[in-house]
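Student: Mind looking at a prediction? Sequence and model below.
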Amino acid sequence: MDKELTVEEFADFVRFMRKSINLSQIAFVQVIGVEVSTIGRWELAKMMPTDIYATVQDIREAVKSTIRNKSA
């Protein structure tokens, strides 16, 4: 059985992923395609996206792509 992700866990995940590639919130939104205010609310654990698992996957893919581009 899958454990539900809490808003605090999601906030930690977003912050960790953004910081792992050394991006500001403004730069990160350009990579993942959301509004700056959305990232702020996510990182402050004020809200979560409707489709949490699709968003987590999108963030993971964006971070992987950024890492690949920096390594090239």
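Tutor: That came through fine. Residues are numbered from 1 along each chain as shown.
Student: make it CA atoms for all contacts and neighbour counts henceforth
Tutor: Fine.
Student: Longest helix in this protein, please.
Tutor: Counting residues, the longest helix in the chain under DSSP state H turns out to be helix 52-71.
Student: Who are the contact partners of the spatially most central residue of the chain?
Tutor: Centroid-nearest residue in the chain: Val14, 3.6 Å away (criterion: C-alpha atoms, centre = their mean). Contacts for Val14 (C-alpha atoms under 8 Å, 6 or more residues apart in numbering) come out as 39, 42-43, 59.
Student: another one to put next to it:
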Amino acid sequence: MNLTAQEFADFIRHHRLSIHMSRKQFAEELGVKKITYDQWEQGRNLAKDAPHVISSVRQVVKKNIRRQGVHS
């Protein structure tokens, strides 16, 4: 998987916003420091293990969609 830092940033931002979560909350869900997440989302750094992070992002989104569906 060859992603640029900006493509990675766009991916995680889109998914975070789709579940109406703050950067801090999303970072906590992913198990990373907020400053690390901020650098990813701003396109300043690409996660060393981007494929794993992408998988984790998808899991967080699925979990939160289910949670929102239960409370809707």
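Tutor: Looks like it came in fine. Every value quoted in this text rests on a predicted model; they were computed, and no experiment measured them.
Student: Can you give me the TM-score here?
Tutor: Scored against TM-score structural alignment, normalised by the length of the first structure, the superposed chains reach a TM-score of 0.89; 70 aligned residues with a C-alpha RMSD of 1.1 Å.
Student: returning to what we had before: the residue nearest to the centre of the first structure pairs with which position in the second structure?
Tutor: Pairing criterion TM-score structural alignment: the partner of Val14 of the first structure within the second structure is identified as Ile12.
Student: which SS class is its match?
Tutor: Ile12 of the second structure falls in the helix class when you classify it by DSSP: H, G, I helix; E, B strand; the rest coil.
Student: roughly how far apart are it and His71 of the second structure?
Tutor: Computed with C-alpha to C-alpha, to the nearest Å, the distance linking Ile12 of the second structure and His71 of the second structure is 24 Å.
Student: Next: Lys34 of the second structure.
Tutor: Lys34 of the second structure is 27 Å from His71 of the second structure, by C-alpha to C-alpha.
Student: Ok, Phe11 of the second structure next?
Tutor: 26 Å.
Student: which of these two has more neighbours?
Tutor: Neighbours were counted for Phe11 of the second structure and for His71 using other C-alpha atoms under 10 Å; Phe11 has more, 14 against 7.
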